[in-house]
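Participant: Have a look at this prediction, sequence included:
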Amino acid sequence: MNREQLSKYKKNKRDIENLDGIIAKLQERLDAVPVVSGKVTKSSDDFPYIEEHVQVRVEEPKAATALKMRICEKEKRKDQLIRENEEVEKYIAAMPDGTAKDIFEMVFLDGMTQKGVGESVGYTQSMVSKVIKDILKHS
């Protein structure tokens, strides 16, 4: 685990929320895609199997496909961000209980400043920075 991965946690959370909104809007647009009539060819249900033409109603193919592809891309990105955040959470959860774990939770998961964390645990900002640096150097 490195500082960059830990620091991305808060941004990833915001991005996940934004992606949820984007996916919802794309889904609304997909639901609003007009339905068109079309014909397909199928075999009859009984022997001898004769080719039949059946009329069907489907979403306008080009618009629906484009929207579905964008939704899929956004969902993949969201899944990637979720996995990254889960790694950070597992890393911090696996740390032994104590001040260092509390510092990591407050700085990286809760988004507090090092100065604010220092005030909470009775350290200076530089001591909080040193704890983080030492743990990351040894992991």
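Facilitator: In hand now; what should we look at? Numbers count the residues shown, from 1 in each chain.

Participant: Every contact and neighbour count from this point should use C-alpha atoms.
Facilitator: OK.

Participant: longest single helix anywhere in the protein?
Facilitator: helix 61-94 (DSSP state H).

Participant: What is that helix packed up against?
Facilitator: helix 3-31, helix 99-104 (3 or more C-alpha pairs under 8 Å, 6 or more residues apart in numbering; DSSP states H and E).

Participant: from those, which stretch is densest packed?
Facilitator: Comparing the helices and strands packed on helix 61-94 by mean neighbour count (mean count of other C-alpha atoms under 10 Å), helix 99-104 ranks first with a mean of 19.

Participant: Tell me the secondary structure at the residue lying closest to Arg3 once chain neighbours are set aside.
Facilitator: Once flanking residues are discounted, Arg3 sits nearest to Leu136: 7.2 Å by C-alpha to C-alpha, 6 or more residues apart in numbering. State at Leu136, reduced to three classes by DSSP: H, G, I helix; E, B strand; the rest coil: helix.

Participant: and the comparison structure, right after this:
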Amino acid sequence: MDKKTLKQYRALLKEQKLNDKAIDKLYDRASQVPTVLGKVVGSSSDFPYTEVRTTVQMDEPKEADEISRRLRIRKERHEQIRAAVMEIEEYIAEISDSVDRQIFELTFLEGKTQQEVGEIVGLERSSISKRIEGQLSHNSQK
């Protein structure tokens, strides 16, 4: 895990909210797709199986297909965001030192400055920076 990935946490949460809103809008749009009549060809159920044309109601194919593709893209992105958020949260949860774990949670999950984190955990700002760097370099050596 690196600092750049950890700093993405809050942006990922915001993106997830935006993505969820977009998914909701697409579902709303899907419910508004006009219904059109179409013809399908089949065969009768009895011998001599003659061709039968039937009129059916269906969603307007072009618009319904576009909405379906956009929903698939948004749902895939939703899963990617969820996985990235989980990876960051799991990384922080696995930090064995309680103070370091608090520092990472306050800094990367809650977005507090190193000065604010130092006041909360009772350390100097420079110590916060050193502990973050130390934890990152320690875990990258594993």
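Facilitator: Arrived safely. Nothing here was measured: the structure is a model prediction, and the numbers come from that model.

Participant: Correct me if wrong: the residue nearest to Arg3 of structure 1 contacts Asn2.
Facilitator: Yes - between Leu136 of structure 1 and Asn2 there is a contact under C-alpha atoms under 8 Å: 6.3 Å.

Participant: hang on, the earlier thing: residue contacts, the residue nearest to Arg3 of structure 1?
Facilitator: Met1, Asn2, Arg3 (C-alpha atoms under 8 Å, 6 or more residues apart in numbering).

Participant: How much space separates it from Ser129 of structure 1?
Facilitator: 11 Å (C-alpha to C-alpha, to the nearest Å).

Participant: Leu26 of structure 1 too?
Facilitator: From Leu26 of structure 1 to Ser129 of structure 1 the distance is 42 Å (C-alpha to C-alpha).

Participant: do the same with His53 of structure 1
Facilitator: Between His53 of structure 1 and Ser129 of structure 1 the distance is 72 Å, computed by C-alpha to C-alpha.

Participant: How about the residue nearest the centre of structure 1, nearest residue that isn't a chain neighbour?
Facilitator: Central residue of structure 1 (C-alpha atoms, centre = their mean): Lys78, 2.3 Å from the mean position. Computed as C-alpha to C-alpha, 6+ apart, the closest residue to Lys78 of structure 1 that is not its neighbour in sequence is Ile16, at 5.7 Å.

Participant: Surely that neighbour and Gln80 touch.
Facilitator: No - with contact defined as C-alpha under 8 Å, Ile16 of structure 1 does not reach Gln80; the gap is 9.6 Å.

Participant: Read off where stretch 18-37 of structure 2 ends up in structure 1.
Facilitator: Residues 18-37 of structure 1 are matched to stretch 18-37 of structure 2 when aligned by TM-score structural alignment.

Participant: Go ahead and name everything in contact with the matching stretch.
Facilitator: So stretch 18-37 of structure 1 is contacted by 55-60, 63-64, 67-68, 70-71, 74-75, 78 (C-alpha under 8 Å, 6+ apart).

Participant: and if you look at stretch 47-56 of structure 1?
Facilitator: Ser37, Gly38, Lys39, Val40, Thr41, Lys42, Ser43, Ser44.

Participant: Show me which of these is closest to Ser120 of structure 1.
Facilitator: Closest approach between the contacts of stretch 47-56 of structure 1 and Ser120 of structure 1, by C-alpha to C-alpha: Ser37, at 65.4 Å.

Participant: What distance do you get for that closest one to Gln55 of structure 1?
Facilitator: Taking C-alpha to C-alpha, one finds Ser37 of structure 1 at 7 Å from Gln55 of structure 1.

Participant: And the helices and strands packed on helix 61-94 of structure 1: which comes nearest Glu84 of structure 1?
Facilitator: helix 3-31 (7.7 Å).

Participant: and the closest one, how far from structure 2 on average?
Facilitator: Between helix 3-31 of structure 1 and its aligned stretch in structure 2, the superposed structures give an average distance of 0.7 Å (mean C-alpha distance after the TM-score superposition for structure 1).
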